[in-house]
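Return a 3D structure for these sequence lines:
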Amino acid sequence: MNTRKPKLRSAAWFGTADKNGFMYRSWMKNQGIPDHEFAGKPIIGICNTWSELTPCNAHFRKLAEHVKRGIYEAGGFPVEFPVFSNGESNLRPTAMFTRNLASMDVEESIRGNPVDAVVLLVGCDKTTPALLMGAASCDVPAIAVTGGPMLNGKHEGRDIGSGTVVWQLSEQVKAGKISIHEFMSAEAGMSRSAGTCNTMGTASTMACMAEALGVTLPHNAAIPAVDARRYVLAHMSGMRIVEMALEDLRLSKLLTREAFENAIRTNAAIGGSTNAAIHLKAIAGRIGVPLELDDWTRIGRGTPTLVDLQPSGRFLMEEFYYAGGLPAVLRRLGEANLLPHPDALTANGKTLWENVREAPIHNAEVIRPLDNPLVQDGGLCVLRGNLAPNGAVLKPSAATQKLLKHRGRAVVFENFDDYKARIGDPGLDVTADSVLVMKNCGPKGYPGMAEVGNMGLPPKLLAQGVTDMVRVSDARMSGTAYGTVVLHVAPEARAGGPLAIVRNGDWIELDCEKGVLRVDISDETIVARLDEWAANQHPIPADRSGYRKLYVEHVLQADEGCDFDFLVGCRGSDVPRHSH
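Model prediction:
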């Protein structure tokens, strides 16, 4: 550890013997804080996304207490503060709509307050990227502590995955294979402890991304929420952040281009969520690291998926942790020379490879060897063509292999409401070879780019035994979902992308191996249709005021991370000093 004591940010508030120092210390003392706590100790902020409306994060009060113990033990002083809790499970229209709002809350809370470093308590899907984005914009020493996944779901004597079982059983109800009563009976057993989804959904994916980026301690991603070792990790993270503050180990030293390349490769190996492409781009944009959608092809493709977890595989996050967790995956990658930058620095001051080179691997079924992967090529499939000029993505490990090269006629839904109104119609002109296309569900269109891209199949086809179809939209899908689903089509329909002019009966071509997504019509026809589309556009009244107006006017497209255009870039932690 660096023994030279750096100048602490908090000294600008508490370190002066003048009127301002008097008032800052005096106001804080109304909480019973003694003089010696202001005597040059690192002040550590605990950025808490606790909320009873965010079930994944509802245990964070206890988690924060363990972080505080570690901070005190290491000689720091903890100050806990709340920020917007961006929970996917309850928040409408989608937590993605308020991810950027939450990041603004985090950024300004850090910059405006007397904290020298921060512990980011993250868990539910968007809380992880939102807090990392906000902290990155300030570039302060920061460490993330994830709340952990919930225990395995249990139903009728078998393990069930949170989120994934909903998609599975609801399709079975529509197909007439189970009753609504059987469906509802799974509800109580799906979420039976505190924590995030226990599948490799977006929450678990982003926890793995944070660990692969080096902004957490090892094993942060997978320890179950109710396992005592989760609280030990919180304690140790509290201790470590005090050292990071004294070392001035800022996020810019961790969130490097090399770290993001490690994360992209890791996402392929774990079968991670497509949402990671959007969130990593947004985090990289805040710290000033160039990251493009094509990097997912260059770095991720060709990487085998080693983790056999739902929705792509069989197991759940409990088994993943007991098998060795993310360090075991990173060890497998490193030993095969598939870890792009093993020397990347991490939050504990060691390199990524130093942290994982001796990681134990306890179960070769859950964390498979390189010669027996779940999927040979698990990287995200980045697609381009006249239907997605700026790109779209597909998750091969969750898709049906024979559909990864497909040509079919489009069955078009103008928006999600149109889809809901018509998908169950017995007279819908659709076959198993059709391509379901849904428009106006992107960043501006929904707004917020909701997780509706994994459109449920037409009940009349489910009844015939059809289990998957090619689906195309500008929406996202839950990381717990599965299927041959093309997502994040950019530009989106609402922004005038070619998706806006696809019509029923148009032929859609998908070729994942070649990275192609196109509609089989001429360029001239596309231009003519887009001119006609533009002439018929009218402002949406709901977009004219409030946060929604800000969002629709400033959100970037999916390939750019869906951040606000005015938030991209690192603004640092300096703040004008106010004199009372």
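
Going by C-alpha atoms from here, please, whenever you check contacts or count neighbours.
Noted.

And stretch 35-45, what's buried?
37-38, 40-45 (16 or more other CA atoms under 10 Å).

swap that for stretch 572-580, please
Applying 16+ other CA under 10 Å to stretch 572-580 flags Ser573 as buried.

Stretch 496-509 now?
496-503, 506-509.

Show me those that map onto strands.
507-509 (DSSP state E).

Please identify which of these is nearest to Leu380.
Glu509 (18.0 Å; CA to CA).

The closest one - nearest residue in space that isn't next to it in sequence?
Arg407 (4.5 Å; CA to CA, 6 or more residues apart in numbering).

And Asp125, how close does it get to Cys47?
16 Å (CA to CA, to the nearest Å).

more neighbours, those two?
Neighbour comparison, Asp125 and Cys47: the larger count goes to Asp125, with 30 against 24 (by other CA atoms under 10 Å).

Hmm, the more buried one is touching Met206, no?
Yes. Contact criterion CA atoms under 8 Å: Asp125 and Met206 qualify, at 7.1 Å.

Which neighbouring elements make contact with the helix or strand that contains the residue nearest to Glu509?
Assigning secondary structure by DSSP states H and E places Arg407 in strand 405-413. Contacts defined by 3 or more CA pairs under 8 Å, 6 or more residues apart in numbering; DSSP states H and E place strand 405-413 against strand 435-438, strand 507-511.

Identify whichever of those strands lies nearest to Glu247.
Closest approach to Glu247 among the helices and strands packed on strand 405-413 is made by strand 507-511 (49.4 Å; CA to CA).

one more to line up against the first:
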Amino acid sequence: MHRKRPEELRSHRWFGVEDLRAFGHRSRMLQAGYSESDFRGKPVIGIINTWSELSPCHFHFRTRAEEVKRGVWQAGGFPVELPAHPVTEQYQKPTSMLYRNLLAMETEELARSHPCDGLVLLGGCDKTPPGLMMGAISAGLPCIFVPAGPMLRGNWRGKTLGSGSDVWKYHAELRAGNITPAQWKDMEGGIARSFGTCMTAGTAATMMLAVEALGFTLPGASSIPAADSAHPRMATEAGRRIVEMVWEDLTPQALITEGSVDNAVTAAMAFGGSTNAIPHLIAMARRAGVMLDLERFDALSRRVPLVANLRPNAGEYLMEDFFYAGGARAFLNRIRDYLDLSARTVTGRTIGENIEGAEVFDETVILPLDKPLQKEGGLAVLKGSLAPNGAVIKTSASEQRLLQHTGPAVVFEDYADLKKRLDDPDLPVTADSVLVLKQAGPQGGPGMPEWGMLPLPQKLLKQGVRDMVRISDARMSGTSYGTCVLHVAPESHVGGPLAFVKDGDLIRLDVPNRRLDLLVDEAEMARRRAAWTPPKRRYGRGWTSLYLDNVTQADEGCDLRFLEGTLPTPEPDIY
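Purely as a prediction, here's the structure:
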């Protein structure tokens, strides 16, 4: 393996040459209090930090960045912290997904425009793993991911609570009149007990695991709870390792292959992970030139059993339990027969070598292959007359009786219509109805908000109904559950068939045969298409306008067209 010399470092062009511009660069470092021996001839490591005071998942990144720096210094590198858009799941409206691509573009541009030789990516909350990875892949510099880790499990009145999942569960009971407003209020203080991401098998946990399976974290890093003392030790070790990766020139392009992408998808399927993993992993893979599509997800999901006994699937446990049961290494070792064990990772070793010998300590949490939660992975891809380009469903979080169902549509034209009419006592809805939400896709939302777990009408909740078929072009939280068909493509906003569904139309869901069909004849559909008027555009400026001009559909990863592909990031012309 070729090892770089100091004069081959990218940062050498800023700090190592003798000209006017390098004079200015070095003098500004001296201005900051550094000595020339601190930075000259050493790998400059950009620490891309998504810390924010409005990102409780990332509260600890202020200190984790310092712990990464300690490792960089120990290994002979020079760390520089670069703040990036936090993409806050809890607070950003209309949805954090609107800003994933902004983080990706920012990450790429931070790397391109600064004297970085390698990157440490600090992320975890749902959209930060894909956003950081998309940008870093396009930038092409050696990079390593430091996952935020899950928070501690919740507790309320002796019950173990899972973030998100139990919010939806108990809110339904509140609306049904089975718990009091005072009990609901009391739950607020017990459901999120530390910094870190959701501790259910939601999008954050899914994407951190997928990034590890792709080869971009230290072994086992994705499952360490944020508050565990192993977490800062992992951060420091990542800082040490990235310096060596720079000398080895171990770039994303050397690690991402069809095999490593399949590993990431397979891990997410066996984990029973979030439906959000599908557009995220498609976007990440395509940045590296691997044309991942919905068909590949479905094929891999059919092949691997679901062995993580976690909520919000039909499982019992949370991520803290998963860690104590052996964590990511044990989980990946459990499904090793379904992985490409030759895929290289940031350690310099293969994923097979990284997981070799990892033990499962609790087989009620990480199940044996012959006793899975279900025989196939957690997600399925559907196609049919209602979703010509595809839709997805989380079978592991659905009522099995509803996976083959035909019922009349109850249609909501947008989210405001849903909120206005859902609990109307006169709404013509029964447990056999199919709830349909339009205008919630990449353009219609905009940003494809997490509206896809449509709440059930209050009158049905009071009758004891807790699940029914729901269809939309939206996403749903990875902590959600229910028989929710999501990501319908093309979306209604651009004239996909979903735009033409009317109250009373029969819709047939057939998950075993991977079908989603609107039972309306083609002549009637042609009449509806001819009478349809495209919705007016609501955003004419700023990031959202740029996003709307360029975003792709859900089956294509929701990336921006001008950011897709493997065209290299050009180096600055002037140093």
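
just to revisit the earlier point, show me what contacts the residue nearest to Glu509 of structure 1?
433, 507-510 (CA atoms under 8 Å, 6 or more residues apart in numbering).

mind checking how far the residue nearest to Pro426 of structure 1 when sequence neighbours are not counted is from Glu171 of structure 1?
Leaving out its chain neighbours, the residue that sits closest to Pro426 of structure 1 by CA to CA, 6+ apart is Lys460, at 6.3 Å. If you measure Lys460 of structure 1 against Glu171 of structure 1 using CA to CA, the figure is 11 Å.

Now stretch 113-120 of structure 2: buried residues?
Going by 16+ other CA under 10 Å, stretch 113-120 of structure 2 has these buried residues: 114-120.

Restricted to strands, list those residues.
Using DSSP E, these in strands are 118-120.

Could I get those in TSV, plus columns for distance to Arg5 of structure 2?
Formatted as TSV, those follow (distance: CA to CA, whole Å):
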residue	distance to Arg5 of structure 2
Gly118	15
Leu119	18
Val120	21
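
Can you tell me which of these is nearest Val410 of structure 2?
Val120 (47.8 Å).

how much does the helix ranked longest in structure 2 stray from structure 1?
Taking DSSP state H as the criterion, structure 2 has its longest helix at helix 230-248. Following superposition, helix 230-248 of structure 2 is found to deviate from structure 1 by 0.4 Å on average (mean CA distance after the TM-score superposition for structure 1).

corresponding residues in structure 1 for that helix?
Across structure 1, the stretch matching helix 230-248 of structure 2 (TM-score structural alignment) is residues 229-247.

and for the matching stretch, what are the contacting residues?
Contacts for stretch 229-247 of structure 1 (CA under 8 Å, 6+ apart): 1-6, 42, 44, 63-64, 66-76, 116-119, 141-143, 145, 147-148, 216-217, 220, 223-224, 250, 347-348.

Then Val472 of structure 1 would be within a helix, right?
No. Under DSSP: H, G, I helix; E, B strand; the rest coil, Val472 of structure 1 falls outside any helix and is assigned strand.

So it versus Ser10 of structure 1, what's the distance?
50 Å.

How far off centre is stretch 184-200 of structure 1?
Remark: stretch 184-200 of structure 1 is offset 19 Å from the chain centroid, using CA atoms, centre = their mean, to the nearest Å.

Give the buried residues for it.
Quick answer for stretch 184-200 of structure 1 (16+ other CA under 10 Å): 186-187, 189-191, 193-200.

ok, so of these, who is nearest Met317 of structure 1?
After measuring those against Met317 of structure 1 - CA to CA - the closest member comes out as Asn198, at 5.0 Å.

OK, contacts around the closest one?
149-153, 161-162, 204, 316-318.

what ranges do the strands span in structure 2?
44-49, 78-83, 118-123, 143-147, 154-156, 159-161, 379-384, 387-394, 404-412, 434-437, 470-472, 484-489, 506-510, 515-518.

can I get the ones you listed in TSV with distance to Met133 of structure 2?
Output for the strands of structure 2, formatted as TSV (distance: least, CA to CA, whole Å):
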stretch	distance to Met133 of structure 2
strand 44-49	11
strand 78-83	15
strand 118-123	8
strand 143-147	8
strand 154-156	30
strand 159-161	31
strand 379-384	23
strand 387-394	23
strand 404-412	36
strand 434-437	31
strand 470-472	28
strand 484-489	22
strand 506-510	35
strand 515-518	32
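
Highest mean neighbour count out of the ones you listed?
strand 143-147 (a mean of 32; mean count of other CA atoms under 10 Å).

For it, give me the average deviation versus structure 1.
Mean for strand 143-147 of structure 2 is 0.4 Å (mean CA distance after the TM-score superposition for structure 1).

Counterpart of Cys143 of structure 2 over in structure 1?
Match for Cys143 of structure 2 (TM-score structural alignment): Ala142.

ok, that match - contacts?
Counting by CA under 8 Å, 6+ apart, Ala142 of structure 1 has contacts 117-120, 135, 215, 241, 244, 250-251.

hmm, 10 Å instead?
44-46, 116-120, 131-132, 135-136, 215-216, 237, 240-242, 244-245, 248-251, 254, 347 (CA atoms under 10 Å, 6 or more residues apart in numbering).

Likewise for Leu461 of structure 1?
So Leu461 of structure 1 contacts 174-175, 424, 426, 430-432, 467-469 (CA under 10 Å, 6+ apart).

Out of those, which end up buried?
Judged by 16+ other CA under 10 Å, buried ones among the contacts of Leu461 of structure 1: 174-175, 424, 430, 432, 467-469.

Counting only helices, which of those residues make the cut?
Per DSSP H, the buried ones among the contacts of Leu461 of structure 1 map to helices at Lys174.

Which member of the buried ones among the contacts of Leu461 of structure 1 is positioned nearest Ala528 of structure 1?
Using CA to CA, the buried ones among the contacts of Leu461 of structure 1 come closest to Ala528 of structure 1 at Val430, 26.7 Å.

excluding its backbone neighbours, what's nearest that closest one?
Val411 is the one closest to Val430 of structure 1 (CA to CA, 6+ apart), at 6.7 Å.

likewise Gly259 of structure 2?
Nearest non-adjacent residue to Gly259 of structure 2 (CA to CA, 6+ apart): Asp340, at 5.6 Å.

what's around the one you found, how many residues?
19.

Cool, thanks, signing off.
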